[in-house]
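Asks: no sequence on hand, only this structure:
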């Protein structure tokens, strides 16, 4: 590191730069830090050759780097080299995150928005920092804070930060992927997530629960949950359903909305079409998503809407815990217990991948018959 002359040093200290009040704070030799907006803006400048030259912002530009740049500018001017005022370009964590985000192909707008928001809300204090200045300890502290509160979100955040650091390595801004290096330490410092099956409602109680949902035709959440039960689909498939995907008695779910990444055809029974008609007549109905958010007209219903209905159920009638996703298990268990269809047809309704790479059958007629029987059972 370049050492400044004794007369130009020791005015400012790296440990106190964050605490300086608004104003001009000299370091010596023409270098000064200009603080304004209650400390929100901190920028380095150097007076040389009768002009003020901007060096860059703090903390992106550290005190030692600012001193080096000040000397370079003064040296260039002494040699007669013209120096135009400029700001050193910094690569913040946020700018690299946005580059990774913009260059990625997204399956849907919701996931696209969630990805970048996870970074902004997960490590807000680091978002505008020069990625090369971020220390291991502060990144670990930020990640542990999220992991201890919400382990699933924390693990997702660490993986996304890892992608950002990979990009920074390719840009030769850093040499080590800090999120990857911290993986083992973070796992040891946070509770393990118990993995298991989604809790499901006993298939014998499914009709009673469906009838409870059907009592209210004005609840968009209940309409969405009814449609989920009737089609044996994933909640994501229901929430992202668009009117453009409905053609008569058939819904075509695009591959981007499917877990397996393959287009899925869903036969629609008379009851399913009834639910769709009610959704279209809903006060919050729009032309885009079938199940619109009552709060945000251009957005689909949130994940929590159906989950809230399950949580608010009558605990006397349905004492055991279950989840909206668990209705897929309820459907399959009913189908197996009552022996109403072949295994292949049941799996096709659930859009599950088969082990037979040569089996490309859709079983549309049998699937329509199976969902019709399931609908009749639910509405009985």
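Replies: Cool, got the structure. Everything numeric in this text was worked out from a predicted model, so none of it was measured.

Asks: drop to CA atoms for contacts and neighbour counts, all remaining ones
Replies: OK.

Asks: mind checking the SS state of the closest residue to residue 343 other than its chain neighbours?
Replies: Nearest residue to residue 343 in three dimensions, chain neighbours excluded: residue 336, at 8.0 Å (C-alpha to C-alpha, 6 or more residues apart in numbering). State at residue 336, reduced to three classes by DSSP: H, G, I helix; E, B strand; the rest coil: helix.

Asks: how close does residue 336 sit to residue 371?
Replies: 13 Å (C-alpha to C-alpha, to the nearest Å).

Asks: which one of those two has more residues nearby?
Replies: Counted by other C-alpha atoms under 10 Å, residue 336 and residue 371 do not tie: residue 371 has more neighbours, with 23 against 13.

Asks: and here's the other structure:
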């Protein structure tokens, strides 16, 4: 028709009422329709933004699509089309928008978040450092920069395979810690479905049987070992090591001991709950030899709050100092194993009741009924036990009066 009269008619596009040039020219505040519920809103300030008006599950809904500077006309139309299609299919565009806006963290960020949240409940800083450092060393190379919603069995396999057979205990800890991070990610809404760590063992080779206990020096050899620790040139690590053996305490409990926990007059050491594995305060009776060791160490550690300080005096001595003592004596046993040596000695060479020996090691009573009725800590009975142990360790066998008949 236009060709016959020479007049060119303009084809209307009711669903594309706006144009890029037209938008630039708009200055007056108001709402400008593009069609199919898409509007350009101009604020009094001059800011321009997109809005879709549609019906979601029978209810009118206005959905913001972003500002004009970030979202072009074509992008706004495409997003509006997507949301309208979702609404027709009885889906919720607003829920989809919230999911898209949520920033999913990388494994590195998630791990550090979990570490920060959990560290408040951990008993000591050393464990907290080990927790995150194992992930930094063994998990971050394969998982660190991946979003937590993109991690599956292949990525975890890549992280664990290099250490699964060569560093078995470490690998198991890394696996457990990766699982903790992914559990947190699911709870926080960043993941869905099962935790892939639960299935990873099927893809890994079978590890050799675990060693159930720390390698312990046979108790009959403990007196000889202690004799090597003693001498005119005894150092703080030597004194700490003997103190650890005589008290049957854990390494961290001894190394982090402070003078305000020691009562020399009462010959008692009270370890606060925060440093105990069981999470409750533990009193340790100190044999006379322990008091001698404490008086000796005072000469080395004057001015420090720690009983066994490091070189600076501001921090406790490192557990490497005790390990070096073991190596110096060419011992293949572990420091922690002296607790086992003490327990074996108590069982085989004395008549002390089992509950007294277990209390000396600060073990929790597993029987709930027994635990409910046991109110005391058997302190005085433990004092006798530890004095007997100190006599044995010192080689004073003749003074031990509680030996069991082995015939």
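Replies: Happy to help now that I have it. Quick caveat: nothing in here was measured; it's all calculated off a predicted structure.

Asks: rewinding a little: alignment lookup: the residue nearest to residue 343 of structure 1 to structure 2.
Replies: Under the alignment (TM-score structural alignment), residue 336 of structure 1 pairs with residue 347 of structure 2.

Asks: do residue 228 of structure 1 as well
Replies: Using TM-score structural alignment, residue 228 of structure 1 lines up with residue 244 in structure 2.

Asks: part of a strand, is its match?
Replies: No: Residue 244 of structure 2 sits outside any strand when classified using three-state DSSP, being helix.

Asks: how many residues are close by it?
Replies: 22.

Asks: try residue 368 of structure 1
Replies: Residue 368 of structure 1: 19 neighbours (other C-alpha under 10 Å).

Asks: do the same with the one 5 residues further on
Replies: Neighbouring residues of residue 373 of structure 1 were enumerated by other C-alpha under 10 Å; the total is 16.

Asks: aligned against structure 2, show me the partner of it.
Replies: Checking TM-score structural alignment: residue 373 of structure 1 goes with residue 388.

Asks: give me the distance between its match and residue 268 of structure 2.
Replies: Applying C-alpha to C-alpha to residue 388 of structure 2 and residue 268 of structure 2 gives a distance of 16 Å.

Asks: cool, and residue 360 of structure 2?
Replies: Distance, residue 360 of structure 2 to residue 268 of structure 2, using C-alpha to C-alpha: 13 Å.

Asks: more neighbours, these two?
Replies: Neighbour totals were compared for residue 360 of structure 2 and residue 268, and residue 360 leads with 27 against 19 (other C-alpha under 10 Å).

Asks: mind listing what whatever residue of structure 1 lines up with the more buried one touches?
Replies: By TM-score structural alignment, residue 360 of structure 2 lines up with residue 349 in structure 1. Going by C-alpha atoms under 8 Å, 6 or more residues apart in numbering, residue 349 of structure 1 touches 231, 232, 266, 367.

Asks: related to what we said a few turns ago, residue 251 is in contact with the match of residue 228 of structure 1, correct?
Replies: Yes: counting by C-alpha atoms under 8 Å, residue 251 is a contact partner of residue 244 of structure 2 at 7.0 Å.

Asks: mind checking the SS state of the match of residue 373 of structure 1?
Replies: With three-state DSSP as the basis, residue 388 of structure 2 sits in helix.

Asks: now the helices: where do they sit in the stretch 201-350 of structure 1?
Replies: For the stretch 201-350 of structure 1, the helices defined by DSSP state H, counting those that start in this stretch cover 206-213, 220-231, 235-239, 270-280, 303-311, 327-338, 343-349.
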